[in-house]
Each structure stands twice: as C-alpha cells, then as structure tokens.
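> I'd like to go over a predicted model; first the sequence, then the structure.
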Amino acid sequence: MYRFRPRVLVDVSNIDMSTSMLGYPISAPIMIAPTAMHKLAHPKGEIATAKAAAACNTIMIVSFMSTCTIEEVASSCNAVRFLQIYVYKRRDVTAQIVKRAEKAGFKAIVLTVDVPRLGRREADIKNKMISPQLKNFEGLVSTEVRPNEGSGVEAFASSAFDASLSWKDIEWLRSITKLPILVKGLLTREDALKAVEAGVDGIVVSNHGARQLDYSPATITVLEEVVHAVKGRIPVLLDGGVRRGTDVFKALALGAQAVLIGRPIVYGLAAKGEDGVKKVIDMLKNEFEITMALSGCPTIDDVTRNHVRTENERIKSML
C-alpha cells in the first residue's frame, strides 16, 4: 500500500491538471477505458459516452465490441477517440475495422493482448450470457452465438479471437495502419521490453478488470516494474482499480502518464446517460485536483515518486 508524502508551503493557488497523450491535449490524466456494449447500460450507448468525453476534454477509447458503429460514434461529437481492437482469426475482419476507424478520424489503435482465450467468467456461464449482434460486424461475422450450455460470449471469443497472436503480429498491424499503436494488457517487465522492441507507441498496464486470470496482480503493484523497463521511451498508462482522484495521483507518482477508467464510466452511464458519465469524470478530476493541492503539486510535472512510499520504504528510511 502506498502512502502520501505531501509537501507544504508550496503555492497551490493555481492547480493545472492538464496534460497530453500522443500529442493530444486533455484536461486531466484521466481517460475512458474501452468497455464493451454500452447499450446494455443506456439506450444511447457509446454515443452518450463519447459526448461526455468531449465535454470533459478527454480521450475515449472505443471498444471493438461497441454497440454503436465506429462511424456513429465519430459523427456524434468532436472528442479525440482511440479504437481498441482484438485480432480475429479472420484477419480481414480486423483489417476492415481498423481501416474504417482510420477513415472516421480515430487517432490511435489500442491492441488488447491479454485475451488469447476468454477467462472463466462464471457469472456469464451461469447466466448464459449472449452477446447482441454488434453493429461494427454486420455483414462480417455473427456475434450472436447461442450454445446449449455456458456463456455465448465465451463461445464467440473462442471461435473468433486469434490465439496464435504473437509479437511478430505488431508488424502486421503496422502494415495496415499509419495510426499509433498501443498494447493493452501487460503486467511484466519482460513484456514491456518486448513491446518497446516491437516499436509500439504506448503501453497500458492492465489485468482486464481482473476478469481474465485469477491471482493476477493489482495493476498498481506492477506499474513501477513496467515504468522502469520502459525508461521513458514510450508512454505508460494504468488501467484497473482507479476509483478516486487519490488513485490517479498514486499512478502518476509511480510513473504513469495517465489512467483509464472503465467500470465507473459504465455505472455513470447506466445511472444518468451522458450526464452520469460527465459526473463521474468531474468527480475524479475534483478529487485529483484536491490531492495535488494538498500534496504541494501545482502541475502534473510536480508529481514525483517522492510523493508516495510503501511501509517498507518508510522503515528503511529510518535505518
């Protein structure tokens, strides 16, 4: 657990939370993580989420498994958007979606790499979860898989996702798009080094919402390992477990350039649509601003590793 080491008698009369990601300015280092099927939470789905992102001046990463099309989301507002993708066994499906995203003005591709197979999601199995037909794939593949037993989502993923995906496929992805490529789902130093060697443009430290592999670490506990491996060569983002502005501050102190918010966004969307998503982001920004002020950090650049420490570090400092 990380505790704060605040600085006092610092002029914090003007707090500047603004930063940028891949050159795109955002109001705070808080971005919207890719989460699937927003229409299950609200009738306006990803369009409502995108409009909230635009209003809050942040970046939305639209899920490959969205319930609104890429084009619908792109035409709804002027938010900066990245597209999260999986690589399908039918590479032409992935290639078509990527090209559509590029044409629609998306600014980056976020490749999820921690789902060679779907984890055992027992709630989905018990509920016999069925994915609706996702509009991005109309005329390409059917996502409405209905097995006799278990999860339809798992059955679809097993039939569609390419389990042979490897680091050499980054080169294939580069061959079909000029957009920057981030990889999402890394938890180790070894994979961070491979990502840098593969020439990706950013890393998202993520355990897929702790839904893929039991006993995977909390992302905050491995963030520094990845940051140290990367050595500032590419941006590192943190995904997972961010629920307070204090969590955002900790992530930045440990070397992340920004955090991604998933579940809280969907909660806000379900509660009150676009306004609910804006409320969630505004709450996090407000908490983060207060944390910066109380820690003696008027700007993002002032947040350093010296502002947090573990109990072991505290004890060692006294020896």
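Right, received. Where do you want to start?
> Going by C-alpha atoms from here, please, whenever you check contacts or count neighbours.
Fine.
> what about Ile61, which SS state?
At Ile61 the chain is in strand, as set by DSSP: H, G, I helix; E, B strand; the rest coil.
> That one: neighbour count?
Residues lying near Ile61 (other Cα atoms under 10 Å) number 24.
> Ok, Val12 next?
The burial count assigned to Val12 is 17, neighbours taken as other Cα under 10 Å.
> Can you verify my assumption that it contacts Cys297?
Yes - here Val12 reaches Cys297: they are 6.9 Å apart, a contact under Cα atoms under 8 Å.
> Which helix in the chain has the most residues?
Under DSSP state H, the helix in the chain containing the largest number of residues is helix 263-294.
> Show me what the helix or strand following that one packs onto, helices and strands only.
Downstream of helix 263-294, the first helix or strand assigned by DSSP states H and E is strand 308-309. Applying 3 or more Cα pairs under 8 Å, 6 or more residues apart in numbering; DSSP states H and E, one finds that strand 308-309 contacts strand 3-4.
> hold the first one in mind and look at this next one:
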Amino acid sequence: MSHFAQYQDGVYADATNGDLPRLPYHHEALRDLAEKAMEPGPFGYVEGSAGRERTADANVAAFARYALRPRSLRPGAENAGDLGVTLFGERYPTPLLTAPVGVLEQVHGEAELAVARGANALGVPMVLSTAASTPMEEVAEAADTWWYQLYWPGDDALAESFVRRATAAGAKAIVVTADTKRLGWRPRDLALGHLPFLRSQGMANYFSDPEFRSRLKADPEPGGVFTEAVFHFLGAFASRSLSTDNIARIRDWTDLPVLVKGVVRGDEAIELVEAGVDGLVVSNHGGRQVDNAVAALDALPEVVEAVGDRAAVLFDSGVRSGADVAVAMALGARAVLLGRPWVYGLAVDGAAGVEHVLRAVLAELQITAELMGRDAADLDRDDVTRR
C-alpha cells in the first residue's frame, strides 16, 4: 500500500527544525501566488471561464452539497487507505491523473516536461493536451505514464495522424474531448485580447505533424504571428460535426482504450457506450465552455447510473483537494483528473510545484480514505450523502 499519508509526518518533523513548507496547501493561496508569477493574459486564460463564470463557481460549490460518512469501526478498517486502482487492465498506484491543459508554455518555460517530472515522482499519469507546447514524442520520453487527449480537428486525416502518433509513442489511452467544437465565450480573454494560438503557442503537436505540415506551403515559424500555419490551425482546430460515428472510427486507428471527455448527461453517455467507447469523463471543461451549465459533480451520479458497469466513468471539474477526490469516487468515479491546482503549482515552482500539489492531494486523499475505513477504489454511495 502506498503511504502518501506519511507526507504530513515529514512536514511536521521538518518544521521542528524551522523548515516550513515553501508552498501553501490551500488552492486559493497557491492561486494568489500564481497570479503574481504570471502575466495577466496567461493567468486570465487559466483562471477564467465562460460567461459570468457561474459554471466554474458551481463546480466548486457542488462539493459542499455532498457529505462523506466515515465509519471508523468498519471491519478491516485498520488496513484501509490503499489508493491503487485498475483502469482498462492497467494497475495505477493512485486514482489521480493530471487533466489535459494546453498552452503550458505561457505558464512555465519547461511546460509539459516539468509536468511530467512532477507527476512521475508520484506515479501519476499525465493526460497530454493536443494543444501542448511540447511535441508528444518528447513528452513520451519524459513521462513514465501518459494518456493523449484529442481535440478532434476538422481534418479527419489529421485526427488519424494524431491518434497514430500517440499510439506509436506509447500513450496508454486516447481521451477525445467532445465539448469544444469551438471556444466558449470567455470575457477575461476577450478583455485582454489574449488568444495564445494567434502567437503560435500551444501548436507543438500540429507543427510537428507530417499531415499538418503537408498542407502548408512553407515550414511553420515558431513564435511567429499570423503565419500560414496559424491560419491553417484556426481552420482545422475543431470539428463542428463530431458525433458518435466519428469516435467509432478511432477503432481503425488504434487498439488503445478510448474515452470521451465532456459528458454531463446520462442519455449521451448511453449513446457513447453503445458506440463502443471504453470510458467517459464526466466534465464541463472546468466551466470554460458553457456558462450556467450543470455542475459536473451533480451530473456524475446520473452518468454512473446510466452506464453501469459497461464503461469506466472518470471525473474532472472543480476538484481542489483530496477530500474532493474522495467525494467524486464515492459518487462512482473510478479516477479523477485534476486541473487548475497543479497548473498554479507549475507557475510558481515548475516541476517541484506540480509535485507539491499532487503530493498534498494524495496525502489528504489517503488520510481521508483511512478515516473512512475504506480503500479509495471501494468508496461508494453508502459513504456519501447529499446535504
């Protein structure tokens, strides 16, 4: 069994020698440090959400509506607290993954390579964004375990190229994001005119792709503005006609597990399972796409009930702590993707900042599971109630 919980013992021991933690443990305090470390445009891009940001606020607030129900005297509870989970036949030491976040070069110079090092230290898989700042093959060399997130482009041949590259490079799964046929209405970005793609940021997987490059008259210019490559990217970024039919085509391109991310309805979950997907990620993109949408956590029980045991259900959106992870797992999530918290750790302290955030979340999760008398994978609806 992993002993992430022992991390807090080390923190207290170090403190007796006057060595206090360099970074805070509350998300809000870390976010404030990140705001000081980042330029206004990049910070607004990460922190901001759609419209009046009601969905993002609802994601966080939803966790307060669900209360854990500890049972300390549960038989066998003295051995509880293991965080290991099995996903698609693979055993993982924890149920945590880093959510796909694009354009990390605007957060830290080492971008995805720093995320990989921070995640590797704890055995946490990273989910690599299509809009990464580092080509997937380079990330594959740095990351111990990684999944590939696909923004399905308008060009199906490019989608196929991305999936085949990820498979060849050693990805463990393909995660298709379905809720981004176009960018949501994001007032913070609009107010600053900040769209990093127009500065050729977040395009490493495109500029390194032979299918994408074959469409260009000249080689892309890294760092260039309004190049031919940028215009081609803007036209190809997302497919407006993405459907279950498209997703079923991935089976011709890879034998990896296929998940669809951005599901908040039971009826759509059923359609996707019938189309043959292996997993779903209940998510509203952290509130970045549709304002006033349902909180992802409130949608989780509906999707879990609709799917049953026919596909693995994962979760993201609004997670800020290990206790939040425990709530999501008790409501049926098999694993949880964490987003903004580790991005702020990256901004403040690079790979060490990512590791700090992940380690703190896992320590709290393991302590919570032990006090619940459960292994993380065994948390269920009996362990949570709606307030």
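Right, received. Where do you want to start? All figures in this text were calculated on a predicted structure; none of them were measured in a lab.
> Arg74 of the second structure in helix, strand or coil?
Assigned by three-state DSSP, the conformation of Arg74 of the second structure is coil.
> How much space separates it from Pro210 of the second structure?
57 Å (Cα to Cα, to the nearest Å).
> whereabouts in the second structure does the longest helix of the first structure align?
Counting by TM-score structural alignment, helix 263-294 of the first structure lines up with residues 340-371 of the second structure.
> Check the mean deviation of the matching stretch from the first structure.
Compared with the first structure after fitting, stretch 340-371 of the second structure has a mean deviation of 0.9 Å; criterion: mean Cα distance after the TM-score superposition for the first structure.
> and that stretch, which residues are buried?
340-371 (16 or more other Cα atoms under 10 Å).
> so Phe226 of the second structure touches Arg199, yeah?
Yes - the pair Phe226 of the second structure and Arg199 qualifies as a contact (Cα under 8 Å) at a distance of 7.3 Å.
> start to end distance for stretch 19-34 of the first structure?
The first and last residues of stretch 19-34 of the first structure sit 20 Å apart, counting by Cα to Cα.
> Quick one: the residues in the second structure that it pairs up with.
Using TM-score structural alignment, stretch 19-34 of the first structure lines up with residues 85-100 of the second structure.
> Now that stretch: buried residues?
Those would be Val85, Tyr92, Pro93, Thr94, Pro95, Leu96, Leu97, Thr98, Ala99, Pro100, for stretch 85-100 of the second structure by 16+ other Cα under 10 Å.
> for stretch 186-196 of the second structure, same thing?
For stretch 186-196 of the second structure, a neighbour-count test (16+ other Cα under 10 Å) marks Arg186, Pro187, Arg188, Asp189, His194, Pro196 as buried.
> cool, stretch 129-139 of the second structure as well?
Residues of stretch 129-139 of the second structure classed as buried by neighbour count (16+ other Cα under 10 Å): Ser129, Thr130, Ala131, Ala132, Ser133, Thr134, Pro135, Met136, Glu137, Val139.
> Tell me who's in contact with the last one.
Right, Val139 of the second structure. Contact partners of Val139 of the second structure, counting by Cα atoms under 8 Å, 6 or more residues apart in numbering, are Glu112, Leu113, Ala116.
> From Gly102 of the second structure, how far out is the closest residue to Pro220 of the second structure other than its chain neighbours?
Using Cα to Cα, 6 or more residues apart in numbering and skipping residues adjacent in sequence, the residue nearest Pro220 of the second structure is Ala229, 5.6 Å away. From Ala229 of the second structure across to Gly102 of the second structure, the span is 18 Å (Cα to Cα).
> who's more crowded, these two?
Neighbours were counted for Ala229 of the second structure and for Gly102 using other Cα under 10 Å; Ala229 has more, 25 against 22.
> Would you mind confirming that the more buried one is in contact with Gly235?
No - Ala229 of the second structure is beyond contact range of Gly235, at 9.9 Å (criterion: Cα under 8 Å).
> can you give me the strands for the first structure?
For the first structure, strands defined by DSSP state E occupy the ranges 3-4, 19-21, 24-26, 30-32, 60-62, 81-85, 108-112, 181-186, 202-205, 236-239, 258-261, 308-309.
> Mind putting the ones you listed into JSON lines with distance to Ser175 of the first structure?
Listed next are those as JSON lines, based on distance: least, Cα to Cα, whole Å:
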{"stretch": "strand 3-4", "distance to Ser175 of the first structure": "45"}
{"stretch": "strand 19-21", "distance to Ser175 of the first structure": "23"}
{"stretch": "strand 24-26", "distance to Ser175 of the first structure": "24"}
{"stretch": "strand 30-32", "distance to Ser175 of the first structure": "27"}
{"stretch": "strand 60-62", "distance to Ser175 of the first structure": "22"}
{"stretch": "strand 81-85", "distance to Ser175 of the first structure": "15"}
{"stretch": "strand 108-112", "distance to Ser175 of the first structure": "13"}
{"stretch": "strand 181-186", "distance to Ser175 of the first structure": "11"}
{"stretch": "strand 202-205", "distance to Ser175 of the first structure": "18"}
{"stretch": "strand 236-239", "distance to Ser175 of the first structure": "23"}
{"stretch": "strand 258-261", "distance to Ser175 of the first structure": "27"}
{"stretch": "strand 308-309", "distance to Ser175 of the first structure": "42"}
